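Visitor: no sequence on this one, just coordinates:
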């Protein structure tokens, strides 16, 4: 089954119903489907066909959605790339993915053109806006009568999504039509989605989390999608209230910023039934404050690029456990193991491994890395966690982020949870630094909203943590580095 069939199914059922709300435009399911057929036929005339690899470098706009479904309907493999990436990043991904074409928006086109001389396989660049030496998107038009949907098997590749590259060069996770089909069906059921739902999408849709949770689910049920180009806290809060949004997908940083907006106390969020958080660990303090101020319980889940999107979450009508990321999705097997591969006892920390219909096919052209990550069908996540007596999962940290100080295992997330309870700390990141005595020492990078010194921070930590977990080095910053989804990046802090 070609996954773009879901769009045509909804367009057939609800041709005149609103699909995309963007700026001052409203696009129906029928109009989007017709545009997809037109663009798919046009792309075929330019040589894009079944099996072609095509990169999409666009922000949140209707053209992204049209291009994405057009490519899938042709049987092409989509390579989503962050449109803010620069020449070096673009060159690596385009060459590694064997992309033969790039479709870019006004924010990405100049970087793509600057990378062009270094690109090995790219034959054409299509620009959403007028740009020299590029094909203009408006020229990529075919006849709807020439359109036909390319049939795809469940094991056929739909997209290759590159990891963030925190452990070396980014790797392309190969996601199949079967992965997307299963994940879309499962998440739609887990969220009890109906046609009446209104989903606000401000996370970048080149990211797997936003694409699945905000786009595929909506298309599957014929929901309304309110698409926003960028995250500005106060206007987004007003959109949530004024448009009676029922589902919002965010990351922890967004909720932290929401809570700093004074007007949040005057707005009505009573229609908001699901406020999701993913992409990074969610501080318990934030969960409590959002519930108090917005009247909604944040639903934290867990997943990674290699799992299509999700591995665990809280199903409907299941008791929430403070600090937990829920239970494995139905159909997914999950274990927490020690370095020898044995399951650890309840309450003990180990590495998460999983297998199921959400598991990626592998890393594109990286046989060794694939074999190191997928063993006997189990995907080794590199994430450390523990489970309680009822099977609820609690993320402890990334395996690579664990600090070993004087023989003690120290998990940065535990310290970050404590720091986030301090009234003057807005954001924090804890990591290890090389130390001649203890091997590693603990460092905390902080964004604060008031004058406060390192000794105050250490004194606060001593009240809440064992002494060996108290950060030795405190660094104050005006901001912390983040990726496009708002996830705090620790790698730049180590440099």
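Guide: Yep, it's here. All values reported here derive from a predicted model rather than from experimental measurement.

Visitor: CA atoms for contacts and neighbours, from now on please.
Guide: Will do.

Visitor: so where do the helices sit in the stretch 351-495 of the chain?
Guide: 367-373, 412-419, 454-464, 491-494 (DSSP state H, counting those that start in this stretch).

Visitor: Quick check: which of the ones you listed is buried the most?
Guide: helix 412-419 (a mean of 20; mean count of other CA atoms under 10 Å).

Visitor: about what we covered before: adding distance to residue 178, write the helices of the stretch 351-495 of the chain out as CSV.
Guide: Shown next, in CSV, are the helices of the stretch 351-495 of the chain (distance: least, CA to CA, whole Å):
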stretch, distance to residue 178
helix 367-373, 19
helix 412-419, 34
helix 454-464, 47
helix 491-494, 33
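
Visitor: right, and those helices - which one's nearest residue 76?
Guide: helix 367-373 (22.3 Å; CA to CA).

Visitor: Residues in contact with that closest one: which ones?
Guide: For helix 367-373, the surrounding residues in contact (CA atoms under 8 Å, 6 or more residues apart in numbering) are 362-363, 379-381.

Visitor: again, 7 Å this time
Guide: Contacts to helix 367-373, defined as CA atoms under 7 Å, 6 or more residues apart in numbering, come from residues 362-363, 379-380.

Visitor: Farthest-apart pair in those, please.
Guide: Maximum distance among the contacts of helix 367-373 (CA to CA): 13.1 Å, for 363 and 380.

Visitor: what about versus this one:
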């Protein structure tokens, strides 16, 4: 058979699990011990095979914030099947579209999770947990490094996500590079408030289990203090979040009055967090390192990371590429640019994926000539640190001046009384395009609007500043720009 069991990333991960590899559901206090987890993964693998699925079959895995979806994901991968991940919150609205796009053979859901479209359409549905099996009773399926391990949905803000073909080799390369960059030990325990259907969440789970650590899942972040208390209860060493998460911790939690003595690191990715917020987080919890990171699903997860000891001098940068990746900055003609010049980030290396499932045209556009074309604009300074200016789709031109939504949102979010900000484009008779801002306010609306208008540079033509109760977000916590456009 092609390949070997050693190349199966789930099998390799299972071999590296240790006594600290607990999987814990903080909301229910369910704890699966490090000794039990290998047998539970193999139990899921055997259960999928007994349901009539075969190596190579694609199976949709509904991912919630509990150990079960991680066991289902790793169990499917262990058998040589290809899990197709979907956020449990999106199962009802887009699960059937992902199922059809992936040409999947079955869908797995946790016990009690409804999947009406599967029953209606006669789709094979597998529900709940499987009994543990001795870990030695089933070997991981042989595979090649380049074989697809998982179809990971992109986290774009519009439409049905494309499915990125992430190989076993991609996962191993990215996971091992993350372990090195974050100096993970064998006694780590991650607090995870993101599902593993999001590449950031998956990367945290992979890296901690791969190093022999554990993961605590907590679905209660609508009550952030509960999550902070759980960090201490379960002795978590890592906390990961997107910018919106850190804004909530800073503005709507008791973080300042809670000690987190065991926490070693904060991880931040999924968009730009205002430098002032990074500085504030570090001042509140100075005993924990703060990693500002950059990544894309098409590169498995992580691309670069800012070493915490360089925060003082490089705050605002997303750091250096991981040690097994190569980055270049190119102009519109594909010519490499010198330090200090802004162009598109392109990435090459073992964690860059091969393309999108069943979409050769998009694959050629994004991955052609061996480089991942990220669509992000940035420059590198003379030390090689990466400074992102925005995405190709997240710029507007005001009187010919290119302005990044990310830059605008970071500036406005730093204004006292502003909890969150999102920007979009509006047509303007003189400027061509202008800003339309949506803010969630901490203080009185009229006062905050006036502060925002005074703080905007004159060259940033702005047609409106609206105070809203909340910003439209994707399941992964990113701004849903298509919905913003509909609100203008």
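Guide: Now that the structure is in, tell me what you want to look at. These numbers were taken from a predicted model, which means no experiment stands behind them.

Visitor: Got a TM-score for the two of them?
Guide: Superposed pair, TM-score by TM-score structural alignment, normalised by the length of the second structure: 0.91. Supporting alignment: 474 aligned residues with a CA RMSD of 2.2 Å.

Visitor: So which of residue 363 and residue 380 of the first structure has more stuff around it?
Guide: Taking neighbours as other CA atoms under 10 Å, residue 363 of the first structure and residue 380 compare with residue 363 leading, 24 against 19.

Visitor: hang on, isn't the more buried one packed against residue 171?
Guide: Yes: at 6.1 Å, residue 363 of the first structure counts as touching residue 171 under the criterion of CA atoms under 7 Å.

Visitor: Leaving out chain neighbours, which residue sits closest to the residue positioned nearest the centre of the first structure?
Guide: Nearest to the mean C-alpha position of the first structure, counting by CA atoms, centre = their mean, stands residue 209 at 3.6 Å. Nearest residue to residue 209 of the first structure, sequence neighbours excluded (CA to CA, 6 or more residues apart in numbering): residue 309, at 5.7 Å.

Visitor: can you tell me which residue in the second structure aligns to that neighbour?
Guide: Taking TM-score structural alignment, residue 309 of the first structure has residue 301 as its aligned residue in the second structure.

Visitor: hey, where'd the strands end up in the stretch 201-350 of the second structure?
Guide: 214-217, 238-241, 265-268, 289-295, 302-306, 320-321, 326-330, 343-348 (DSSP state E, counting those that start in this stretch).

Visitor: Distance to residue 28 of the second structure and mean neighbour count for those - can I get that in JSON lines?
Guide: Below are the strands of the stretch 201-350 of the second structure laid out as JSON lines (distance: least, CA to CA, whole Å; neighbours: other CA atoms under 10 Å):
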{"stretch": "strand 214-217", "distance to residue 28 of the second structure": "10", "mean neighbour count": "28"}
{"stretch": "strand 238-241", "distance to residue 28 of the second structure": "19", "mean neighbour count": "22"}
{"stretch": "strand 265-268", "distance to residue 28 of the second structure": "24", "mean neighbour count": "21"}
{"stretch": "strand 289-295", "distance to residue 28 of the second structure": "29", "mean neighbour count": "23"}
{"stretch": "strand 302-306", "distance to residue 28 of the second structure": "31", "mean neighbour count": "26"}
{"stretch": "strand 320-321", "distance to residue 28 of the second structure": "38", "mean neighbour count": "22"}
{"stretch": "strand 326-330", "distance to residue 28 of the second structure": "43", "mean neighbour count": "20"}
{"stretch": "strand 343-348", "distance to residue 28 of the second structure": "41", "mean neighbour count": "23"}
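
Visitor: Which residue in the first structure aligns with residue 246 of the second structure?
Guide: By TM-score structural alignment, residue 246 of the second structure lines up with residue 255.

Visitor: count of neighbours near that match?
Guide: 19.

Visitor: What of residue 193 of the second structure?
Guide: Residues near residue 193 of the second structure, counting by other CA under 10 Å: 21.

Visitor: how close does it get to residue 449 of the second structure?
Guide: According to CA to CA, to the nearest Å, residue 193 of the second structure and residue 449 of the second structure sit 32 Å apart.

Visitor: and residue 436 of the first structure, what pairs with it in the second structure?
Guide: Counting by TM-score structural alignment, the partner of residue 436 of the first structure is residue 429.

Visitor: where exactly do the helices run in the stretch 101-250 of the second structure?
Guide: Using DSSP H, counting those that start in this stretch, helices in the stretch 101-250 of the second structure cover 116-120, 168-182, 199-210, 224-233, 243-251.

Visitor: Format these as a markdown table; extra columns: distance to residue 338 of the second structure.
Guide: Formatted as a markdown table, these follow (distance: least, CA to CA, whole Å):
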| stretch | distance to residue 338 of the second structure |
| --- | --- |
| helix 116-120 | 52 |
| helix 168-182 | 26 |
| helix 199-210 | 30 |
| helix 224-233 | 44 |
| helix 243-251 | 30 |
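
Visitor: taking those together, which one is wrapped up most tightly?
Guide: helix 199-210 comes out most buried of those by mean count of other CA under 10 Å, with a mean of 25.

Visitor: who's in contact with that helix?
Guide: Counting by CA under 7 Å, 6+ apart, 13, 16-17, 21, 175, 178-179, 188-190, 192, 194-196, 214-215, 297, 300-301 sit against helix 199-210 of the second structure.

Visitor: ok, residue 445 of the second structure - contacts?
Guide: residue 467.
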